[in-house]
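1. have a look at this prediction, sequence included:
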Amino acid sequence: MAERHVKVGIVGAGPAGLLLSHLLHLAGISSIVIEARSRAHIEGRIRAGVLEQGTVDVLRETGVGTRMDAEGLLHHGTILKFAGEARRIDFQDLVGKSVMVYGQHEVVKDLVAARLAAGGEIVFEVADTRIEGIEGSEPKIHYTHEGRARTIACDFVAGCDGFHGISRAAIPADVLRVYERVYPFGWLGILARTPPASEELIYARHDRGFALLSMRSPEISRLYLQCPPDEDVALWPDERIWEELQVRLAGGEGWRLEEGEIVQKGVTAMRSFVAEPMRHGRLFLAGDAAHIVPPTGAKGMNLAVGDVQVLARALEIYYASGRERALEAYSDTCLRRIWAVQRFSWWMTQMLHTFDDASAFDRRRQLAELDYVTTSRAAMTTLAENYVGLPLDRGPQ
């Protein structure tokens, strides 16, 4: 069995694992990333791509933002549609910040390229991964690659392998606390070859269900419809999708979507999930391995980026000085922000979606809330400061 030693073993080559490896490299801390999927798979899977100001800043500051700045779409606000009206929230005016629309898979491509160019090691297509010894001084990650059993011995393990990964299961069940809410709807998402009908995202509340107009480029639109969480995509031929989008996104004189070829469609169920603590022994969870948010607030990848910035800084302090206070505070530091973002994502979700058991009172209250949020400067500021990203607390220094 081949065994190697690095300071940090990272399970998962999503944005969390890759950015953590990149940040550690810049701090002179060795790491290896292992990933169950192929490079083509992780670089090709389409995920949401609204980057908070803080995420944009860290990508720029660490040298992986060049393509993002060239190809990303900078948004200074967003639009809420309801009751036949469109109302804009101006982020720049309210909080002086913006967001960037740039696909998560594009971020992954940039991070993979940066790690490989710097001589970093990413081992793709591993199997039979397991973690042991996290309560000792030298945990190990065992896996097979190209038919051979291999082991990484390390000082610390970072579990960045997503909601369905193996890292969270390495924490004893009597230690882990799980908080979860499953929503009674999902999103039918499509990718279409048609220019976006708006320069900014449109969030639409309609009696027939929520809809969202997003984009991937000036030529490609990303659109979503609220639907049952277990909906059969076969029930949604292209014609029905476009008809429903036209109805739900209507608002404003003469406004209409330009329809085009739908090249991808799928249904995503929605949940809120938090696992506490995010550290046990020498294992640290980051990103979707520790938390899931409904996509309404566009926070999933941004939370992961926040986690690994906190973790990378704590590890940098540890290796520079031997102080463990920041590592010990990692879980609490991250969870404060995570729960604040969970609140915002839940709030956006309940405000914009229709619920089957909603009464006439609930529907009128929902419209009143949207009216208030889009007319009160204080309320708009609250939405804007959460949407562009709350300040990141890096914990004890």
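-> That came through fine.
2. please make it C-alpha for all contacts and neighbour counts, starting now.
-> OK.
3. where do the helices of this protein begin and end?
-> Assigned by DSSP state H, the helices in the chain fall at 15-26, 39-44, 53-61, 66-71, 91-95, 104-117, 238-248, 300-321, 325-328, 330-352, 360-373, 377-388.
4. and those, which is most packed in?
-> Sort these by mean neighbour count, taking mean count of other Cα atoms under 10 Å, and helix 15-26 sits at the top with a mean of 25.
5. so residue 274 versus residue 347, what's the distance?
-> According to Cα to Cα, to the nearest Å, residue 274 stands 16 Å off from residue 347.
6. I misspoke; the intended subject was residue 227.
-> Going from residue 227 to residue 347 by Cα to Cα gives 19 Å.
7. residue 362 too?
-> Taking Cα to Cα as the measure, residue 362 falls 14 Å from residue 347.
8. swap in residue 44?
-> From residue 44 across to residue 347, the span is 31 Å (Cα to Cα).
9. picking up where we left off before, of all the helices of the chain, which one is nearest residue 182?
-> Residue 182 lies closest to helix 330-352 among the helices of the chain, at 11.0 Å (Cα to Cα).
10. okay, the angle between the closest one and helix 377-388?
-> If you take axes from the mean of the first three to the mean of the last three Cα atoms, to 10 degrees, helix 330-352 sits at 120 degrees to helix 377-388.
11. packing partners for helix 330-352?
-> strand 261-276, helix 300-321, helix 360-373 (3 or more Cα pairs under 8 Å, 6 or more residues apart in numbering; DSSP states H and E).
12. who are the packing partners of the shortest one?
-> What that stands for is helix 360-373. Contacts defined by 3+ Cα pairs under 8 Å, 6+ apart place helix 360-373 against helix 330-352, helix 377-388.
13. now it against helix 330-352, angle please.
-> Put simply, helix 360-373 runs at 110 degrees to helix 330-352, going by the same axes, to 10 degrees.
14. quick one: residues in contact with helix 360-373.
-> Taking contacts as Cα atoms under 8 Å, 6 or more residues apart in numbering, the residues outside helix 360-373 that touch it are 82-83, 351-352, 379-380, 383.
15. I'd say residue 150 and residue 5 touch.
-> No. Proximity of residue 150 to residue 5 does not meet the contact threshold set by Cα atoms under 8 Å, at 11.3 Å.
16. measure residue 79 to residue 88 for me?
-> When Cα to Cα is applied, the distance between residue 79 and residue 88 equals 4 Å.
17. more crowded one of these two?
-> Legend: neighbour count by other Cα atoms under 10 Å for residue 79 and residue 88, higher for residue 79 (20 against 16).
18. let's bring in a second model and compare:
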Amino acid sequence: MPHFLAKSLELTDLPFNDEGYKLLYEAKGVKNPNESLICVNYEDEEFFIRKIKKPHQILLKAEKITKPSPIGILKGALRVLSKKSSLISHNLNNDTIKQTLRSKFFIKPQDILKLGFYEFCIEIGFGSGRHLLKLAQENPNKIYIGMEIHTPSIQQVLRQIDLLGLENVYIVCIDARVLLEILPSNSCEIIYVHFPVPWNKKPHRRVMSHKFLIQADRVLKKGGLIELRTDDEEYFRDTLEISLKSHNMRAEITKNLSSEVISKYEARWQRAEKNIFDLRIFCLRQSEDKKIEYDFNFSSFSLKSLEKIHQVGKIIKADFFVHVCEVFKADDKVILILSFGDFNWPVSKIVIFDKKRAYYFGGNPLSTEANIKSHLELLNLLMEK
């Protein structure tokens, strides 16, 4: 990840502009004064850089919640900041093409609803993108949505989309379990889940779960399917057991079936004569339409009272939680870093409070039931304060 170390950093002239970057303000940690957030604007995109004071040096790196894409934008901002410092070391040279490519096919989760896609296909955790890109090439009239949380994989596939001239592949950086909850009913043809991390010791972190299948059943059109392909027999058997408990799905099993698109990992397992399991789960019904909308507005608040909100820590309810992780303060702003929502797939967001308004930095959370309940709990907390 791009970063640099410096003996010192001089930021007394904020705000300032350099090379198209606007360095707006620095918010200092309330709980930990040795850390701060520096707000950066580049071509109308805003993000934060985290500054960490250590003995005899300062570290500057991305605030991962707001990390911009492509990563070259972050590197450029860090290079601008490095001019204000006494550098010790850095890794900010040699931007690659994929690190600077800005693609219209890299979209925010909310954009899927705005673009009005219908009868699309999803691949969850596409990795190198070999399977996703092959499908898109062979079916130019179908829309494909790739979901991934690994930034290098995203950058690699966006570069391939550009090189191949594809117009029917969209990439989203999000936990698919969260996104599935807000997608329209009966809108998806196929959900591909190929070689997911098995998480056998932490099954709550798996993509495939009872809750996931409930949402997938709603999102898939009648006759649509989930295609799980895995080399992990425990994961395969657990998913099969979950699917058989559903009255609205039919399961189809194959073993060591040859695939048209073979990833480098699958090829390695085939050479090792390792079993590969395929589970296809078919949706047998048309679901009722489901549309949840919520505005995530904030009511009245006091900037002064917010400074001690970090003392609240974590609030745990039956089916959601809210954790005030960190609080930062600038002259006219209080910034909260929050984790909230569902226990098994939490959301991390930043909320900014200034004299006139409060808002979620980078856009509102998705309108899932757990996120809405978490927001309402946050409103109650602010009223108490």
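-> Sure, I can see it. What you see is a predicted model; the values in this text were computed from it and never measured.
19. quick TM-score on the pair, please.
-> After superposition, the two chains reach a TM-score of 0.27 (TM-score structural alignment, normalised by the length of the second structure), with 181 aligned residues with a Cα RMSD of 7.3 Å.
20. how about the helices in the second structure?
-> Under DSSP H, the second structure gives helices at 71-82, 97-100, 109-115, 130-138, 151-164, 176-179, 210-219, 233-244, 264-271, 303-306, 369-384.
21. could you dump these to TSV with mean neighbour count?
-> What follows is the helices of the second structure, written out as TSV (neighbours: other Cα atoms under 10 Å):
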stretch	mean neighbour count
helix 71-82	22
helix 97-100	18
helix 109-115	14
helix 130-138	17
helix 151-164	18
helix 176-179	20
helix 210-219	20
helix 233-244	16
helix 264-271	13
helix 303-306	14
helix 369-384	17
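22. got TSV for those helices, with distance to residue 191 of the second structure too?
-> As requested, those are arranged in TSV below (distance: least, Cα to Cα, whole Å):
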stretch	distance to residue 191 of the second structure
helix 71-82	28
helix 97-100	27
helix 109-115	15
helix 130-138	11
helix 151-164	18
helix 176-179	10
helix 210-219	8
helix 233-244	14
helix 264-271	19
helix 303-306	43
helix 369-384	22
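23. so which of those is nearest residue 42 of the second structure?
-> Of all the helices of the second structure, helix 71-82 sits nearest to residue 42 of the second structure, with 7.7 Å by Cα to Cα.
24. would you list every one of the strands in the stretch 201-350 of the second structure?
-> Under the criterion DSSP state E, counting those that start in this stretch, strands of the stretch 201-350 of the second structure are mapped to 220-230, 249-255, 277-283, 314-316, 321-330, 333-341, 346-354.
25. may I see the buried residues of the second one?
-> If I follow you right, that is strand 249-255 of the second structure. residue 249 (16 or more other Cα atoms under 10 Å).
26. quick one: list the elements packing against that strand.
-> helix 233-244, strand 277-283.
27. how about those, which one is nearest residue 335 of the second structure?
-> The closest approach between residue 335 of the second structure and any of these, judged by Cα to Cα, belongs to helix 233-244 at 40.6 Å.
28. let me know the angle separating that closest one from strand 277-283.
-> For the pair helix 233-244 of the second structure and strand 277-283, the angle between their directions (the same axes, to 10 degrees) equals 20 degrees.
29. which elements pack onto helix 233-244 of the second structure?
-> Contact analysis of helix 233-244 of the second structure by 3+ Cα pairs under 8 Å, 6+ apart lists helix 210-219, strand 249-255, strand 277-283 as its packing neighbours.
30. wait, which of those is closest to residue 378 of the second structure?
-> Each of these was checked against residue 378 of the second structure via Cα to Cα, and the shortest separation belongs to helix 210-219, namely 25.0 Å.
31. specify the angle between the closest one and strand 249-255 in degrees.
-> In this structure, helix 210-219 of the second structure runs at an angle of 110 degrees to strand 249-255, with the same axes, to 10 degrees as the basis.
32. so residue 378 of the first structure versus residue 203 of the first structure, what's the distance?
-> The gap separating residue 378 of the first structure from residue 203 of the first structure is 20 Å, by Cα to Cα.
33. ah, wrong one, I meant residue 4 of the first structure
-> Note on residue 4 of the first structure: its distance to residue 203 of the first structure, by Cα to Cα, is 49 Å.
34. what do you get for residue 151 of the first structure?
-> Distance of residue 151 of the first structure to residue 203 of the first structure, computed by Cα to Cα: 47 Å.
35. more crowded one of these two?
-> Under the neighbour definition other Cα under 10 Å, residue 151 of the first structure and residue 203 were set side by side, and residue 203 has more, 24 against 18.
36. in contact with that one, which residues?
-> By Cα under 8 Å, 6+ apart, the residues touching residue 203 of the first structure are 78-81, 210-213, 352.
37. rerun that using 10 Å as the cut-off
-> The contact partners of residue 203 of the first structure, taken as Cα atoms under 10 Å, 6 or more residues apart in numbering, are 78-82, 86-87, 210-214, 224, 248-249, 296, 348, 352.
38. one more: residue 211 of the first structure?
-> Contacts here follow Cα under 10 Å, 6+ apart; on that basis residue 211 of the first structure touches 81, 187-189, 202-205, 223-227, 244-249, 352-353.
39. and for residue 330 of the second structure?
-> Contact partners of residue 330 of the second structure, counting by Cα under 10 Å, 6+ apart, are 25-30, 36-38, 354.
40. can you do 7 Å?
-> Contacts for residue 330 of the second structure (Cα atoms under 7 Å, 6 or more residues apart in numbering) come out as 26-28.
41. could I get the residues you listed as a markdown table with distance to residue 283 of the second structure?
-> Shown next, in a markdown table, are the contacts of residue 330 of the second structure (distance: Cα to Cα, whole Å):
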| residue | distance to residue 283 of the second structure |
| --- | --- |
| 26 | 51 |
| 27 | 50 |
| 28 | 51 |
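42. next step: the residues you listed restricted to strands.
-> By the criterion of DSSP state E, membership of the contacts of residue 330 of the second structure in strands covers 26-28.
43. from these, which is closest to residue 158 of the second structure?
-> For those, the residue nearest residue 158 of the second structure by Cα to Cα is residue 26; the value is 32.3 Å.
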